[in-house]
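In: Would you be able to build a 3D model of this:
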Amino acid sequence: MAATFALLLLLILSSSVRAAPDAVVSRIAFGSCANQSEPQPIWNAVAGFDPQVFVWLGDNVYGDNKRPFRVFGRERTVGPWKNVPRFYPSTEEELRRRYQLARAQPGYARLRERAQVLGTWDDHDYGLNDAGKELSGKVIAQRLMLDFLDEPEDSKRRKQAGVYASYMFGPEGKRVKVILLDTRYHRDPLLSDGTILGDPQWQWLERELHGPQSEITIIGSSIQVVSNLSATTGPLFYVESWARFPRERERLFRLIDSSKTWSAIY
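Out: Have a look, this model is predicted:
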């Protein structure tokens, strides 16, 4: 994903600030791709909307490392003679330090005081560009990410394999449900057309979509769901998306349809 912060969506339903759990949720802000080592003036704009809930959709920090772009030389990171990976993971200590830098951003610190912060991850905060289930450090990365989100120590997310979660806001008749997927922890290799979510997460998602209904359901995915960009740009270049796992994407669409979740946003 891009190396600059992107405010993906602001969902505005009315005009109140952060509310109690049973109050109407009127403002939800979404963001991703926040380089902890760069200035982040965007937080001033986010705070100006007074969101009650802020949702990270991935690349909440950039936790991996990137070698220079080199086609020739001793270490060739791209091209037909590539002999070393361009991206490589950080140590646990370094990843923790980068999360600390992110939390210390003044604008983000102010937002955390006013809004409930939720989130899932993408590849760079998971630990490695384009990585999936093969990443050896994913258990440590999960713990550090949940620490960053102030996840309670007794949370189910700290006991499960992956960071997927769901939240229900608002009173009956005005409910908003936020479902956050984990597209990394169980994902098969990119060219496999295997699984993105893995069986346990699929079973959980089915229960969530067939469970208590809401007036609005928001499904957060760190990679594109609808886009077919990879199908039109390959083989020149590819981007990560559900379109690269067509059977998984069709399964997602069928599940949403069967659940009669007509107000789903993803």
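In: Could you use CA atoms for every contact and neighbour count after this?
Out: OK.
In: what ranges do the strands span in the chain?
Out: 6-12, 27-32, 53-56, 65-66, 87-88, 116-119, 165-169, 176-180, 216-220, 264-265 (DSSP state E).
In: Check what contacts the fourth one and list those residues.
Out: It refers to strand 65-66. In this structure, residues lying in contact with strand 65-66 by CA atoms under 8 Å, 6 or more residues apart in numbering are 86-90, 128.
In: what about that strand, distance to the chain center?
Out: Chain-centre distance of strand 65-66: 20 Å, with CA atoms, centre = their mean, to the nearest Å.
In: can you check the first one too?
Out: Using CA atoms, centre = their mean, the distance from the centre of strand 6-12 to the centre of the chain it belongs to is 14 Å.
In: Mind listing what's buried along it?
Out: Leu7 (16 or more other CA atoms under 10 Å).
In: could you give the angle of that strand to strand 27-32?
Out: 170 degrees (axes from the mean of the first three to the mean of the last three CA atoms, to 10 degrees).
In: Before we compare anything, build this one as well:
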Amino acid sequence: MITQTRSFAGLVAFVLFLACGSVVGADLKWLTLGPLLGHVSDSEALLWVQASESALATVRVSASSNLDLAQTFVGPTLASSTAFGGTIKLSSLVPSQRYYYSVELDGKPAILPPYPSFVTAPTPGSPQHLRFAFVSCSGYEPYDPAPGWADLGLRTNVDLLLMLGDNHYGNSPDLEKQRKAYYGQRLSAGFREFTRRTPTYAIWDDHDFGPNDSDGTQAGKEGPLRAFLEHWANPSYGEPDNPGVYFKFSRGDVDFFLTDDRYHRDPNLQTNNPAKTMLGARQLAWLKQALAESKARVKVLAAGGEWQSYGTSDSWTSFPRERDEIFDWIRSRQIEGVILISGDRHFTAAYQVQKRFVEVTSGPIGGNTSDSRVTPEMFMNHNKGRFYCVYDVDTRRPEPALTIEIYRVSMGLMEKRTFTWDEINGRQLIAPLPPGPPPAKRP
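Out: You can find the predicted model right below:
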């Protein structure tokens, strides 16, 4: 099936190349997916592409929109062993600079002008005004059109995108099924246009790791890990001797900690294990050390599932000991500026967890919406339609200003709230929503 789909996509690409007057020959090769802009620092950028067949990928980069005096970066030979995908590293860039780029396959142009562009990160540690989007739940089927991508691109001006899991619904650890699901999701309307110019980072949750509520006991979990590494351009993946998709990166004086809540996870309903873990001992130690060492004024802590205290069994609610160990670590070391973000739930909501930590869960950008139950920690609740969220962070002030914006696809901004620094750090309580009736059962 994937071969037939790629053949059709290839035919479409071939016709487009002919119509646009590109150089055409018997050995024509094209991008079936991408380019997708991954990690961007103050001096480097990662660019992911997938070709129609084996080819040497190169990228030309310039501060000029017509690519005058362009630098050329040679990437890997895209091969069948990685589904003809690969990542090219762009280096020797300067901070806060807009760059334009073009991709070539075997020395021939693979994209046409006007060329896409991106802006490098500011100098590490520098105060900044940063806007980042975060999303989850791309769609139930691999070819779900997920109209949220085009809407996100039109309504917001963001510096980066965080994809917090259920980025596809392959629901299997099988490598070829994983590849097929990624391929279908990347064809979603507006996704390519948005991610070719927006630094994009990803972690997974259950549906893009395996079946619903899957965990680290899943047989064949090396398959989804391999597929994940084949299709994203994060700065790193786990640790050299501890596989996974967790990583950290910085943007100015904001640090991001993205966790892997599946690869080392114990079963949700396991009750006879006092050491029950979601992250695994190594990842937990990595996270605690990274938080303690962070000098950033704002620290974004992300997970695929919700942090709140009243969630489903497939959330941190089933792992209270480990969650509290993280929270107690933050409290005991007086680490300020920590905000929590999450996905998974097919609705969008905000909580003040344990009257201390502000959490926003974002979704779904493409999947169906679920009813949400008002819980004692909840102070925002949106469950009709498709949603995505944007955090606006300004660290140029004596006390950083953080504003959450909740968007409904096709309808625009639904709610906006600026938090005080005391609310972010648990010194000021946020009034919860009044209790409501339980969610209605779906017919």
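In: on that earlier part again, so which of the strands of structure 1 gets nearest Leu197 of structure 1?
Out: strand 176-180 (11.4 Å; CA to CA).
In: which outside residues touch that closest one?
Out: For strand 176-180 of structure 1, using CA under 8 Å, 6+ apart, the contacting residues are 25, 119-120, 164-170, 214-221.
In: Only the buried subset of those, as a ChimeraX command please.
Out: Those of the contacts of strand 176-180 of structure 1 that count as buried under 16+ other CA under 10 Å are selected in ChimeraX with:
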select :25,119,120,164,165,166,168,169,170,214,216,217,218,220,221
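In: Need the contacts of strand 65-66 of structure 1 in JSON lines (columns: neighbour count).
Out: What follows is those, written out as JSON lines (neighbours: other CA atoms under 10 Å):
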{"residue": "Arg86", "neighbour count": "17"}
{"residue": "Phe87", "neighbour count": "17"}
{"residue": "Tyr88", "neighbour count": "15"}
{"residue": "Pro89", "neighbour count": "19"}
{"residue": "Ser90", "neighbour count": "17"}
{"residue": "Leu128", "neighbour count": "22"}
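In: These: which two are farthest apart?
Out: Arg86 and Ser90 (13.1 Å).
In: The stretch 1-150 of structure 2: strands as residue ranges?
Out: Here the stretch 1-150 of structure 2 has its strands, by DSSP state E, counting those that start in this stretch, at 31-40, 45-51, 55-62, 71-78, 85-90, 98-105, 108-109, 117-119, 129-135.
In: In CSV: the ones you listed, plus distance to Thr312 of structure 2.
Out: Converted to CSV, the strands of the stretch 1-150 of structure 2 look like this (distance: least, CA to CA, whole Å):
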stretch, distance to Thr312 of structure 2
strand 31-40, 32
strand 45-51, 35
strand 55-62, 44
strand 71-78, 41
strand 85-90, 36
strand 98-105, 43
strand 108-109, 49
strand 117-119, 39
strand 129-135, 19
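In: what's the closest of the ones you listed to Arg179 of structure 2?
Out: strand 85-90 (10.6 Å).
In: helices or strands next to the closest one in the packing?
Out: Packing contacts for strand 85-90 of structure 2, counted by 3 or more CA pairs under 8 Å, 6 or more residues apart in numbering; DSSP states H and E, involve strand 45-51, strand 55-62, strand 71-78, helix 222-231.
In: Where in structure 1 does that strand fall?
Out: Using TM-score structural alignment, none of the residues of structure 1 align to strand 85-90 of structure 2.
In: contacts for that strand?
Out: By CA under 8 Å, 6+ apart, the residues outside strand 85-90 of structure 2 that reach it are 44-51, 57-59, 73-79, 230-231, 233.
In: Identify the residue of structure 2 aligned to Pro244 of structure 1.
Out: Let me fix one detail, which is that residue 244 of structure 1 is Arg and not Pro. Match for Arg244 of structure 1 (TM-score structural alignment): Ser318.
In: Look at the closest residue to its match other than its chain neighbours and say how many residues are nearby.
Out: Leaving aside its sequence neighbours, Ser318 of structure 2 sits nearest to Asn268 (CA to CA, 6 or more residues apart in numbering; 5.9 Å). By other CA atoms under 10 Å, 20 other residues sit near Asn268 of structure 2.
In: Looking at the strands of structure 1, which is nearest to Arg98 of structure 1?
Out: strand 65-66 (11.6 Å).
In: right, and Gln71 of structure 2 touches Ser62 too?
Out: Yes - at 6.4 Å, Gln71 of structure 2 counts as touching Ser62 under the criterion of CA atoms under 8 Å.
In: higher neighbour count, the two?
Out: Taking Gln71 of structure 2 and Ser62 together and counting by other CA under 10 Å, Ser62 has the greater number of neighbours (19 against 15).
In: In this structure the more buried one contacts Ser102, no?
Out: No - under the criterion of CA under 8 Å, Ser62 of structure 2 makes no contact with Ser102, lying 9.2 Å away.
In: who's in contact with the residue nearest to the spatial centre of structure 2?
Out: Structure 2 has Met163 as the residue nearest its centroid, 2.0 Å off, counting by CA atoms, centre = their mean. Counting by CA under 8 Å, 6+ apart, Met163 of structure 2 touches 134-136, 200-203.
In: rewinding a little: tell me the counterpart of the residue nearest to Ser318 of structure 2 in structure 1.
Out: That one, Asn268 of structure 2, aligns with Leu190 by TM-score structural alignment.
In: just Ala133 of structure 2 next, same as before
Out: Match for Ala133 of structure 2 (TM-score structural alignment): Ala29.
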